[in-house]
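Novice: Please work out how this folds:
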Amino acid sequence: MTDVRSHDPRAQIDALIREARQARERSDAAALAAAADAVLRINPREPRALVFKGDAFSAQGDHRSAMSFYGAALAQGRATAASPPDLRAELQHAAAAQAEGARRFEQGLRDGLARRGFDPATSSSRFAASLDLMTGKPLYCQQPKFYMFPGLPQIEFQPRETVAWLAEVEAAAPAIRAELDAILAEPALFAPYIEDRANRPRNDQAGLLGNDAWSAVFLWKDGVEVPEIAERCPQTMKALAAAPLCRIPGRSPSILFSKLQAGATIPPHHGLINTRLICHLPLVVPPDCWFRVGGEERRWKAGEAWAFDDTIEHEAANDSDQDRTILIFDVWKPEITAEEQDLIRALFATIDASGAAAPRLGV
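Specialist: So this is what the prediction gives:
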């Protein structure tokens, strides 16, 4: 090994780094570790040496220790103002090794838990979420743009047993589809979902402002019935009679047929208030249409409804060559009591009476 006492520190480090690379090329883990240790005695934060130390542990099968050194190398690399090409290459190697280590760690966890009875489809959803966090997946939380009601569960798609009335809506899907077909026969009834409002600044919202790519026909809009449409859809309104519609005068519910054109996308976004759920009843659903809420992605299937929290990041896409159309409406979350519903209505009524700025709620 290089005699580190006979050179200035930078020259010593450069020589030892060359030795470490040569040792790695010939798969000599002991020599690799020795050269890395010698560099780290001179500069404990040298990112190349941290990568080499990680490689040495990895070659010995100690992946946990290797991951800690790769992580330290990447942290030091981010703190380096200008990275020379050889350092960038080592950091890319460390990032790839760390990603593979994380994949191996997660697979080992999931395999071991499966042998011990864990099934993500039927076991505790809270434990499943904790496992996602432990394995580095992002935590998606409610982020309402306007009104936050504390203490509500952070749930992406609402458990079906808590919205049992959805079965009645699904049972009416054929009748609702017949009413939708009559609406679809008049394309001029659809208008862009994101409207340009004269009394508000223009907000293009990823090119969707005034764009027919995402359009709607409203039966109710911002808490007000649209009679010329609602009267044409009596079976749709009848199907929603059992739903706990979120009634806030001047704001909700909104009930609409929502069309997403072939090839269109709705970018990730958050809703305004976290005291309600948004419900989807798919009606015209070609293949390759998907919807993501937080960390869970689903495919729409005709006649199969769901409810979700729109204050958790969500997005949609129609990757098919046909339009997708669904029924959308909003309901109170089951945790919101009758008293709390009244108080929330009183809150918005007070805002309206004061003239203070407050958004429409939309869906």
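Novice: CA only for contacts and neighbour counts going forward, please
Specialist: OK.
Novice: Any idea how many residues pack against residue 104?
Specialist: 13 (other C-alpha atoms under 10 Å).
Novice: Which stretches in the stretch 151-300 of the chain count as strands?
Specialist: 191-192, 214-221, 224-225, 255-260, 265-269, 276-284, 289-293, 296-299 (DSSP state E, counting those that start in this stretch).
Novice: which helices and strands sit right next to the next helix or strand after the last one?
Specialist: Using DSSP states H and E, the helix or strand that follows strand 296-299 towards the C-terminus is strand 306-308. Taking 3 or more C-alpha pairs under 8 Å, 6 or more residues apart in numbering; DSSP states H and E as the contact definition, the neighbouring helices and strands of strand 306-308 are strand 276-284.
Novice: returning to that earlier point: quick one: which of the strands of the stretch 151-300 of the chain is nearest residue 40?
Specialist: Residue 40 sits nearest to strand 296-299 of all these, at 43.1 Å, using C-alpha to C-alpha.
Novice: Which elements pack onto the closest one?
Specialist: So strand 296-299, by 3+ C-alpha pairs under 8 Å, 6+ apart, packs with strand 289-293.
Novice: The strand it packs on: how far from the chain's middle?
Specialist: From the chain centre to the centre of strand 289-293 is a distance of 10 Å (C-alpha atoms, centre = their mean, to the nearest Å).
Novice: Next secondary structure after the single longest helix found in the chain?
Specialist: Longest helix in the chain by number of residues (criterion: DSSP state H): helix 85-115. As assigned by DSSP H and E, the chain's next helix or strand after helix 85-115 is helix 125-134.
Novice: circling back: now do the buried residues in the longest helix of the chain.
Specialist: Neighbour counts over helix 85-115 (16 or more other C-alpha atoms under 10 Å) mark 87, 90, 91, 94, 95, 97, 98, 101, 102, 106, 110 as buried.
Novice: Surely the second one is in contact with residue 51?
Specialist: The reference is to residue 90. Yes - between residue 90 and residue 51 there is a contact at 6.9 Å, judged by C-alpha atoms under 8 Å.
Novice: Could you also give me the structure for this next sequence, so I can compare it with the first?
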Amino acid sequence: MPTWIRESRPILDSWIDTNNVDPAAVSRIVDGMDLSEGREPADEVGRPQRPEILIPGLTAVPWWDDARLPWVRQLEAAWPEISAEFAAVRGVGSEYGVRHPNEHNLADAGRWTAYYFYMLGRTYDEHIAACPRTVEALADLDGVRDSGMCYFSVLSPHAHVTPHCGFINARIRCHLALVAPEGARMRVGTEIRPWREGRAVVFDDSFEHEVWNDTDRTRAVLLFDVWHPDLTDVEKALLAHMMPVWKSFLYRDEDL
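Specialist: Predicted coordinates for the structure are as follows:
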């Protein structure tokens, strides 16, 4: 039973009290914590969606249809400038970037690096200054700064990221393909899709997903999270407060 969920509950209750929030307005999040405290995702192998915290009542689909996400086409329109900034700060032939924090436990082959812009409210000012058009293209998207992560994600040739699930279902994730060699692909749930340069795919990372780049070229995407579209504003505010708290408990023994 994950004790970190129980240990973080007083922080959640304090936020509700301090901000005079009606508990009914955030009952889905409280219920999700209560339900998740009694779960052990490692014992749920075979279930496609098994995050550490599972909030009830949110649309649960592995891949999201662009029709509900009007910002996808606007993002794709900015691809040439975003791709140029990626090449300027890194270039596919270099080793620029930092080791991805999950490389050691998820990448069983190859190298996985990241060039961060945001992580759970933390900003990487030098990177933001170096890529103004990329940051501008993301500025109006709901939750890029505080729902999760935003970075250039780079997989070396012949890399493999093993099956895993994101830790919460309160966000959805986008990949804008910057460098997409033919044969590189990703599975979310049971469906495998390739990347196409200049195109974006959106998925729910709380579903099991896996990535292969068994090619001789680097694969690179702009990866970022946005809030799940079903969340209310008050739920987002509470989650923005709790996400770094949960991460600090969940990875208290890891250097992230």
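Novice: circling back to that earlier point, turn the buried residues of helix 85-115 of structure 1 into a markdown table, including distance to residue 330 of structure 1.
Specialist: Shown next, in a markdown table, are the buried residues of helix 85-115 of structure 1 (distance: C-alpha to C-alpha, whole Å):
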| residue | distance to residue 330 of structure 1 |
| --- | --- |
| 87 | 53 |
| 90 | 51 |
| 91 | 48 |
| 94 | 47 |
| 95 | 43 |
| 97 | 46 |
| 98 | 43 |
| 101 | 43 |
| 102 | 39 |
| 106 | 37 |
| 110 | 36 |
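Novice: now, which of those sits nearest residue 240 of structure 1?
Specialist: residue 110 (40.9 Å).
Novice: circling back to that earlier point, please tell me which residues of structure 2 the longest helix of structure 1 aligns onto.
Specialist: Under TM-score structural alignment, helix 85-115 of structure 1 corresponds to no residues of structure 2.
Novice: Any idea how far that helix is from the middle of the chain?
Specialist: Centre to centre, stretch against its chain (C-alpha atoms, centre = their mean), the figure for helix 85-115 of structure 1 is 22 Å.
Novice: what about the closest residue to residue 248 of structure 1 other than its chain neighbours, how many residues close to it?
Specialist: Sequence neighbours aside, residue 345 is the residue nearest to residue 248 of structure 1 in space, at 5.4 Å (criterion: C-alpha to C-alpha, 6 or more residues apart in numbering). The local packing count at residue 345 of structure 1 equals 17, with neighbours defined by other C-alpha under 10 Å.
Novice: And residue 250 of structure 2, by the same measure?
Specialist: For residue 250 of structure 2, using other C-alpha under 10 Å, the count is 16.
Novice: now it: how far from residue 243 of structure 2?
Specialist: Residue 250 of structure 2 is 10 Å from residue 243 of structure 2, where distance means C-alpha to C-alpha, to the nearest Å.
Novice: a markdown table for the strands of the stretch 151-300 of structure 1, including mean neighbour count and distance to residue 323 of structure 1?
Specialist: Converted to a markdown table, the strands of the stretch 151-300 of structure 1 look like this (neighbours: other C-alpha atoms under 10 Å; distance: least, C-alpha to C-alpha, whole Å):
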| stretch | mean neighbour count | distance to residue 323 of structure 1 |
| --- | --- | --- |
| strand 191-192 | 18 | 14 |
| strand 214-221 | 23 | 10 |
| strand 224-225 | 17 | 26 |
| strand 255-260 | 24 | 6 |
| strand 265-269 | 16 | 12 |
| strand 276-284 | 23 | 8 |
| strand 289-293 | 19 | 10 |
| strand 296-299 | 13 | 15 |
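Novice: Would you mind saying which of the ones you listed lies nearest residue 340 of structure 1?
Specialist: Nearest of the strands of the stretch 151-300 of structure 1 to residue 340 of structure 1, taken as C-alpha to C-alpha: strand 276-284 at 12.0 Å.
Novice: Just give me how far the closest one sits from the chain centre.
Specialist: 18 Å.
Novice: What range does that strand cover in structure 2?
Specialist: Using TM-score structural alignment, strand 276-284 of structure 1 corresponds to residues 171-179 of structure 2.
Novice: how much does that stretch stray from structure 1?
Specialist: Taking mean C-alpha distance after the TM-score superposition for structure 1, the mean distance separating stretch 171-179 of structure 2 from the aligned residues in structure 1 is 0.5 Å.
Novice: Tell me which residues are up against that stretch.
Specialist: Taking contacts as C-alpha atoms under 8 Å, 6 or more residues apart in numbering, the residues outside stretch 171-179 of structure 2 that touch it are 76, 79, 83, 147-148, 195-205, 218-228.
Novice: before we move on, what about stretch 223-233 of structure 2?
Specialist: Against stretch 223-233 of structure 2 from outside (C-alpha under 8 Å, 6+ apart): 58-59, 141-144, 147-153, 169-176, 236.
Novice: Quote the end-to-end distance of it.
Specialist: End to end - C-alpha to C-alpha - stretch 223-233 of structure 2 spans 23 Å.
Novice: and residue 133 of structure 2, what is it in contact with?
Specialist: 81, 82, 85.
Novice: Please identify which of these is nearest to residue 52 of structure 2.
Specialist: Nearest to residue 52 of structure 2 among those, counting by C-alpha to C-alpha, is residue 82 at 32.7 Å.
Novice: give me the number of residues near that closest one?
Specialist: 24.
Novice: how close does the closest residue to it other than its chain neighbours sit to residue 68 of structure 2?
Specialist: Nearest residue to residue 82 of structure 2, sequence neighbours excluded (C-alpha to C-alpha, 6+ apart): residue 134, at 5.1 Å. If you measure residue 134 of structure 2 against residue 68 of structure 2 using C-alpha to C-alpha, the figure is 22 Å.
Novice: Much appreciated, bye for now.
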